[in-house]
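Q: sequence first, then the predicted structure, then my questions.
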Amino acid sequence: MRKLGLLFICFIQFSCTSDAQEKINGVSFVASRDKATQAQVDEVLNIHANSAAVMPFGFMREIASPEIIFDTDRQWFGETSEGAKQYIALLQKNGITVMLKPQIWVWRGEFTGTIMMETEENWKKLENSYDKFILNYAALAEETSVPILCIGTELEKFVESRPDYWLGLIKKVRAIYKGKLTYAANWDEYKRTPFWKELDYIGIDAYFPLSDAKTPTVKGLQQGWQPWKEKISEVSLANDKQVLFTEFGYRSMDYTAKKPWMVDNNEDNVNLVAQANAKEAIFNEFWSEDWFAGGYVWKWFIKHDTSGGALDNRFTPQNKPAQEVIGNHYKAFKN
């Protein structure tokens, strides 16, 4: 009997350990002009990813504009509902789950976190427009059995200024969509996001500054994570929710971990080692934590053969050493 008891305890411990290792190993599957093909999805499978963020877009003319324009014939195929549906179907056919993550693009690339209306009338117009945008994709997520829907990305001022609207929006979405919900808060926003308890994951776009070094080491980067990691885990505990990195990534350039959010068109020196080290450090720090659900690499272009490479200093890890780092870790934590 005692041996059976010990075996039962060991079984429970093994089961818990196995569950803890199951992670969302995702890529941010960038919208394209074209339909996705099987060959392009094969490249996602080759790095052992089990999930992909599909990202249709709505557009705003300026920061203070109350109208969100979406599903027009001027958009790229992958930015529309039709394109998102095709991407989802092909990914699901290959056993890859999807987070549907509709996003806003402001003309000239202005930061969405600063969207602010100048009058109450325009706030109401924006809320009505955002309802149409998100509820359209909530319906698509339900229709296609997508397991996760992200209801917004880096919209700090909108959230801060209109908290009651967001609580109401969550209720409207849940009336349509039965899957899990998250919101993609920017790295310096997530602690102030007021509605985590109403969602299923604490979503963070994880561009935390970690190091001032030109080529930071894995050890140095892991040290840089410690104060941030402690704060992230505290928010997870306080809300009793797992954390999901709705985006995480680093450019392949010098000083990549100093300001990881930078998306300018600089031509700073390519540094493939720095990018690979930063990826290694984030996996080492987070993927073994029970309170951490996983994340989505920023970013993965569907035309793999012509993306990234040794001369590219942008975010994509494709055809760079960072791709191998991702593949090795995703394989180790494969469901």
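A: Here it is on my side, so go on. This structure is a prediction, so every number in the text was calculated from the model and none was measured.
Q: going by C-alpha atoms from here, please, whenever you check contacts or count neighbours.
A: Will do.
Q: so the closest residue to residue 214 other than its chain neighbours, which state does it fall into?
A: Excluding its sequence neighbours, the residue lying closest to residue 214 (Cα to Cα, 6 or more residues apart in numbering) is residue 255, at 4.3 Å. Following DSSP: H, G, I helix; E, B strand; the rest coil, we place residue 255 in the coil state.
Q: for this structure, which segments count as strands?
A: Along the chain, the segments classed as strands by DSSP state E run 24-29, 51-54, 57-60, 69-70, 97-100, 103-106, 148-153, 180-186, 201-205, 242-248, 292-300.
Q: before we go on, here's another structure to hold up against the first:
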Amino acid sequence: MKFSRLYLVIFFLLNNFLLVFAQDKSTTKINGMTMVASKTTITDANAKDLRDIGSNYIAVMPYAFMPRAEKAQLYFDTKRQWTGETLTGIESDVKTLQAVGLKVMIKPHIWIGSGAFTGSIAMTSEIDWIQFEENYKAYILTFASIAEKNKVSLFCLGTELNSFVSERPEFWCKLIEEVKSIYSGKLTYAENWDKYEDVIFWDSLDYIGIDAYFPISENKTPSVEKVNFAWHGLKATLKSFSKDYNSKILFTEYGYRSIDFAGKEPWDSSRKEVSGNETAQLNLLKGLHESIWDEDWFAGGFLWKWFPNYNSDSYRHKNRFTIQGKISESYFKSF
């Protein structure tokens, strides 16, 4: 009887230790996934799929639209948008994700009708700049309010807006203060891999957000070893930058397409036909994880991207960024 009780005590303590260890491991880093907005709100099953892939954070993306990069108009929460991009849809998806134990980052994006890059947004007059700033502030504060209402863990102030950020620094400093006045969670901003050093307000945020599409390799199928070597130099630069601002770096986006030469220009999302290569995608992801994931200056990252209603019979995304239905999906589950 004494042995039996002792055994039960040991079993109980060991079980709790393992549980705590597992929880610590899963929460040490932001192991995030970027969820593509869908035509309808997501289901409980969609949320569980994201949890079961191994994610602990999900990025949801409310889109706003501009007719042209030099025009002040900015539209959001319209009837023409998919439900998953609207106020109602974002709030519903946040609640569904949180209900299965996932944390959320709300990450606003702008889509320009001409297909122009958001980093090139620039008005042609002071009047237009002021109008655009008012429109952008309304957009951001609206979703910051949703983030606060739903106790969202992380809010992103914008995505890849280099010219806007560089030309209008006073606006951004004021915007950060206004967001902080209504939102009590963590804050970041997502800047492109080649422009993050231009941002002046990192010390006002909780994380340095980088969309990490750094060129890694010009090989058709780079080995994990070569990917590790490529990250060696980048890692030193990022560590130094993190130290300068006394703030951890968060990869607000990272990922690779399942194509030949996927590490050469990882930012390329063009629809041109390219030969599929799942091994290249896998090796690039493994190399990134092995190189920097355990660094103390690194907060984690959000993999780009996941479709809640993915159709495994469709070839639409076979050579795109998603890991769904590919060998990288099994790897991510065990990562």
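A: It's in. In this text, all values refer to a predicted model and were calculated from it rather than measured experimentally.
Q: any chance you could compute the TM-score here?
A: Taking TM-score structural alignment, normalised by the length of structure 1 as the basis, the two superposed chains have a TM-score of 0.90; 314 aligned residues with a Cα RMSD of 1.8 Å.
Q: if we can go back for a sec, same list (the strands of structure 1) but as CSV, adding mean neighbour count and distance to residue 167 of structure 1.
A: Shown next, in CSV, are those (neighbours: other Cα atoms under 10 Å; distance: least, Cα to Cα, whole Å):
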stretch, mean neighbour count, distance to residue 167 of structure 1
strand 24-29, 26, 26
strand 51-54, 27, 24
strand 57-60, 20, 21
strand 69-70, 18, 23
strand 97-100, 25, 20
strand 103-106, 20, 19
strand 148-153, 24, 11
strand 180-186, 24, 12
strand 201-205, 27, 15
strand 242-248, 25, 20
strand 292-300, 24, 23
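Q: what number of residues are in the vicinity of residue 39 of structure 1?
A: Burial of residue 39 of structure 1 is recorded as 12 neighbouring residues (other Cα atoms under 10 Å).
Q: next: residue 271 of structure 2.
A: For residue 271 of structure 2, using other Cα under 10 Å, the count is 9.
Q: residue 287 of structure 2 corresponds to which position in structure 1?
A: Aligned by TM-score structural alignment, residue 287 of structure 2 pairs with residue 281 of structure 1.
Q: and that match, how many neighbours?
A: With other Cα under 10 Å as criterion, residue 281 of structure 1 counts 19.
Q: trace residue 253 of structure 2 over to structure 1, please.
A: In structure 1, residue 253 of structure 2 lands on residue 247 (TM-score structural alignment).
Q: distance to residue 116 of structure 1 for the strands of structure 1 - can I get that in a markdown table?
A: As requested, those are exported to a markdown table (distance: least, Cα to Cα, whole Å):
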| stretch | distance to residue 116 of structure 1 |
| --- | --- |
| strand 24-29 | 27 |
| strand 51-54 | 26 |
| strand 57-60 | 12 |
| strand 69-70 | 17 |
| strand 97-100 | 25 |
| strand 103-106 | 12 |
| strand 148-153 | 15 |
| strand 180-186 | 17 |
| strand 201-205 | 21 |
| strand 242-248 | 23 |
| strand 292-300 | 26 |
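Q: what do we get in structure 1 for residue 58 of structure 2?
A: In structure 1, the residue paired with residue 58 of structure 2 according to TM-score structural alignment is residue 52.
Q: its match contacts residue 28, doesn't it?
A: Yes - counting by Cα atoms under 8 Å, residue 52 of structure 1 does reach residue 28; the two are 5.8 Å apart.
Q: what sits against the residue nearest the centre of structure 1?
A: Compute the mean C-alpha point of structure 1, and by Cα atoms, centre = their mean the closest residue is residue 246, 2.1 Å away. By Cα atoms under 8 Å, 6 or more residues apart in numbering, residue 246 of structure 1 lies in contact with 184, 203-206, 295-296.
Q: any idea how far it is from residue 154 of structure 1?
A: 11 Å (Cα to Cα, to the nearest Å).
Q: shared neighbours, these two?
A: Among the neighbours of residue 246 of structure 1, those also in contact with residue 154 (Cα under 8 Å, 6+ apart) are residue 184.
Q: mutual contacts of residue 52 and residue 28 of structure 1, please.
A: residue 296.
Q: what lines up with residue 263 of structure 2 in structure 1?
A: Using TM-score structural alignment, residue 263 of structure 2 lines up with residue 257 in structure 1.
Q: tell me the contacts of that match?
A: 208-213, 216, 221, 250, 278.
Q: right, I'll leave it there.
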